[in-house]
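A.B. asks: could you look at this predicted model? Sequence included:
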Amino acid sequence: MSFRLGLIINPLAGVGGSVALKGSDGAEVARQALELGAVPRAQERTRAALEPLQGMDLEVLTWAGDMGGDLACEMGFATRVLGQANSVPSSAQDTCSAARALLEARVDLVLFAGGDGTARNICETLGERIPVLGVPAGVKIHSGVYALTPQAAGQLVAMLVQGELVSIEEQEVRDLDEEAFRAGQVRARFYGEMRVPSEHRYLQHVKNASNREDESLVLDDIAADFVDQMEPDILYLMGSGSTVAAIMAELGLDNTLLGVDAVLDGEVIAADCTAKQLLELTQGRDVRIVITLIGGQGHIIGRGNQQLSAELLKRVGRDNLHLVATRTKLNALEGRPLIIDSGDAELDRDWSGLVQVHTGYRDAVLYRIAVP
């Protein structure tokens, strides 16, 4: 009997990321993102997850159109469409309806593409009654039900289809208040747990809170060291997170905690930039990108900073990437690598390997970037 794979795509997941909207929950935010020129990426990320499964003995059960049916048919899978969305674009209610239909069809696993809002919808409908796995396609990915990358999701499902022994674990579903998020405040809430196939090479960890330990002195040292080494006539793109915020505080500059700011010669020349703005600002300039990692997960690109597009990363180059983090934050990874999920598989592979991480005043370590 074929493996029965349930598939749900949130077509507009993550559409607000590249245009600095911090998310895409709600029809109005999605509409605004599209008007600003954002391009939906959920289909291409789902395609990357499904590619390792082509040619395998499985049937895809899904919802019509861009919620999964079109892509599954195009990729040549045996596809059974169970229903269709009641609105265009599809809504959270459509996601819930699709999840209920997959539960009733007794699929072996529900593979869904989205962000934390999509995970909430799936959790509210399915709970722990059926195994699920998320393909990361949103701006906010704090929940532990997602694979590290779309490709990792595909590899994990392939293990199940091939009959390999894969453990099942309960993982948390968490989501942020997007309105507070856009105002620079992180308010995460626990919404429940779902059962997820667990293979730690491929599965994401729940994001760690950065305030569990007072490391203010270490952050001050990192900031002082970095500011000492900043050069004139260099455009610095300052990413999100508290470690980068410490550098901005050392410079005496206002900081977009959950965005990307452009700094030139000690001044902010553009705040909370979109992907398009960053490409315009960096044209013909000498550029450095300054970022930290997501605590507990290890992602440095592709989580909350989609403004740093693959096109921008190629233009700036790996040698001009500056990573800043405390040793405590690195130790919390327990040896797991740093992850780049840029949406460009070739770039992700090219940027793998050892990278220097600034960890204190005149202090740095080498840490590994790897593709799961």
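C.D. replies: Noted; the coordinates are in hand.
A.B. asks: CA atoms for contacts and neighbours, from now on please.
C.D. replies: Will do.
A.B. asks: contacts for the helix or strand hosting residue 366 next, please.
C.D. replies: Residue 366 belongs to strand 363-369 when assigned by DSSP states H and E. Contact with strand 363-369 is made by 337-340, 351-359, as judged by Cα atoms under 8 Å, 6 or more residues apart in numbering.
A.B. asks: let's go with 6 Å and repeat that
C.D. replies: 337, 338, 339, 352, 353, 354, 355, 356, 357, 358 (Cα atoms under 6 Å, 6 or more residues apart in numbering).
A.B. asks: which residues in the stretch 51-200 of the chain form strands?
C.D. replies: 58-63, 78-83, 109-114, 132-136, 167-176, 188-198 (DSSP state E, counting those that start in this stretch).
A.B. asks: could you dump those strands into CSV and include mean neighbour count and distance to residue 309?
C.D. replies: Listed next are these as CSV, based on neighbours: other Cα atoms under 10 Å; distance: least, Cα to Cα, whole Å:
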stretch, mean neighbour count, distance to residue 309
strand 58-63, 24, 30
strand 78-83, 17, 33
strand 109-114, 26, 18
strand 132-136, 29, 16
strand 167-176, 19, 23
strand 188-198, 19, 26
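A.B. asks: second one coming, line it up with the first:
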Amino acid sequence: MKIKNSEMKKIGFLINPVAGMGGKVALKGTDGQYERALELGAEPVAEKKAAEFVRALDLSEIMFFTAGGLMGEGLLKSTGTARYKVVFNPNNPTSAEDTKKACLMMLKAGVEMIVFCGGDGTARDVVSATGDKVPLLGIPSGVKMFSGIFALTPKTGADIVNRFPDLSIVKTEVMDIDEEEYRKGRLKTVIFAEAKVPLIPQKSQGGKWVSSGSDERNRKEIGRFLAEILSDDTLYLIGAGTTAKSILDELGLSGYTLLGIDALFSGRLIGRDLSERDILKLLEGHKKAKIIISPIGAQGFILGRGNQQFSPEVLRKTGTENIIIAATNAKLMMTKELFIDTGDMDLNRSFPDSVQVICGDCMAQRVKIQKPGQ
């Protein structure tokens, strides 16, 4: 039966075209860094994530209200079947103000929900314009995604929209992160606002869990154990966070980047705050390489959030079997499953269904891995 426009879901749809471009080039965000990201060879990623989301939607039930050009119109037009109306025409290049103005026009058009494709910066701009007037849903494509407003993957975001409005609506936090401090290796987060989100269990991510310091001793145990298993002939690529970096503390090394990717070889730091290109160059000169990473708080993401420098090309060169995962017991209590979203479905499928996570001195727990499409 053909659905009348009046019976269709009225969904606001917005893409931040520059979101996520700073990831592979180690900018830790693209706010105010668009030109710099282009100079470093960054490529757009948001529209690809948005396309994954749209492909998984039941388009026959949706009337979109969107912004012009790269902010939504172009992708919806390319489907050939999506019904949409352009309610705002942005500048080129787009800005935070364009995001806010587009959202205000979507509200004026009477949308029931706004779906945006971006990261924490985009989430902050969206909620600053909409408040809690309608439910919001983020399709993850940024560098930083600590807020609880995001679906786990584009496909799970589509699952949520396909079931809307027959869902519970809950409130979650939108985090405000200072990108300038973040680039200096200092994570300063505050709850910027609360937003309403449609909820399906396991389909939207929790906010970042922040350590209270009670697991500091556990983290030192992990650092000692990792230091003991080092090989002098292996390049170690150390991911972000205090747990992954505990190995460097144990070795007495300083000057590392807490929120970046650093390289360790034969007991020395040979690279700091590496981009994807930097990592690939290092891999050319080392026959053996391993990656050491830790999950992001209660979200459980080990790849695809805040460490896009570990791109599919990097992961194929190192081998997925050469990834070491470490987490404190306190973090594992909050993280029942691990998640990956490398952006490459074949690569995602190559990961095992569960992995050992180092959680102490000669201690490990086996934790299940969730992959996009599961």
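C.D. replies: That came in fine, so what should we check first? Because the structure is a prediction, the values reported are computed rather than measured.
A.B. asks: next, the buried residues of the strand holding residue 366 of structure 1.
C.D. replies: Using 16 or more other Cα atoms under 10 Å as the test for burial, strand 363-369 of structure 1 gives 364, 367, 369.
A.B. asks: ok so, going back, tell me which of the strands of the stretch 51-200 of structure 1 sits nearest to residue 156 of structure 1.
C.D. replies: Shortest distance between residue 156 of structure 1 and the strands of the stretch 51-200 of structure 1, using Cα to Cα, is found for strand 188-198: 7.6 Å.
A.B. asks: the closest one vs structure 2, average distance?
C.D. replies: Compared with structure 2 after fitting, strand 188-198 of structure 1 has a mean deviation of 1.0 Å; criterion: mean Cα distance after the TM-score superposition for structure 1.
A.B. asks: which stretches in the stretch 1-150 of structure 1 count as helices?
C.D. replies: If DSSP state H, counting those that start in this stretch is used as the criterion, the helices of the stretch 1-150 of structure 1 fall at 27-35, 42-50, 69-74, 92-104, 116-126, 150-161.
A.B. asks: so which of the ones you listed comes closest to residue 138 of structure 1?
C.D. replies: Counting by Cα to Cα, residue 138 of structure 1 lies closest to helix 116-126 out of the helices of the stretch 1-150 of structure 1; the figure is 7.1 Å.
A.B. asks: which stretches of the stretch 201-350 of structure 1 form strands?
C.D. replies: For the stretch 201-350 of structure 1, the strands defined by DSSP E, counting those that start in this stretch cover 235-238, 261-264, 267-270, 287-291, 299-301, 321-324, 339-340.
A.B. asks: and residue 98 of structure 2, what's its match in structure 1?
C.D. replies: Under the alignment (TM-score structural alignment), residue 98 of structure 2 pairs with residue 94 in structure 1.
A.B. asks: name the nearest residue to its match, ignoring sequence neighbours.
C.D. replies: Among residues not flanking residue 94 of structure 1 along the chain, residue 85 sits closest, at 5.3 Å (Cα to Cα, 6 or more residues apart in numbering).
A.B. asks: what is the burial count for that neighbour?
C.D. replies: Residue 85 of structure 1 is flanked by 19 other residues according to other Cα atoms under 10 Å.
A.B. asks: pretty sure it contacts residue 93?
C.D. replies: No. Using Cα atoms under 6 Å, residue 85 of structure 1 is not in contact with residue 93; the gap is 8.7 Å.
A.B. asks: and the most centrally placed residue in structure 2, how far is that from residue 152 of structure 2?
C.D. replies: In structure 2, the C-alpha nearest the mean C-alpha coordinate belongs to residue 305, at 3.2 Å (Cα atoms, centre = their mean). As for residue 305 of structure 2, its distance to residue 152 of structure 2 is 10 Å (criterion: Cα to Cα, to the nearest Å).
A.B. asks: just residue 368 of structure 2 next, same as before
C.D. replies: Residue 368 of structure 2 is 15 Å from residue 152 of structure 2, by Cα to Cα.
A.B. asks: next one: residue 241 of structure 2
C.D. replies: Taking Cα to Cα, one finds residue 241 of structure 2 at 20 Å from residue 152 of structure 2.
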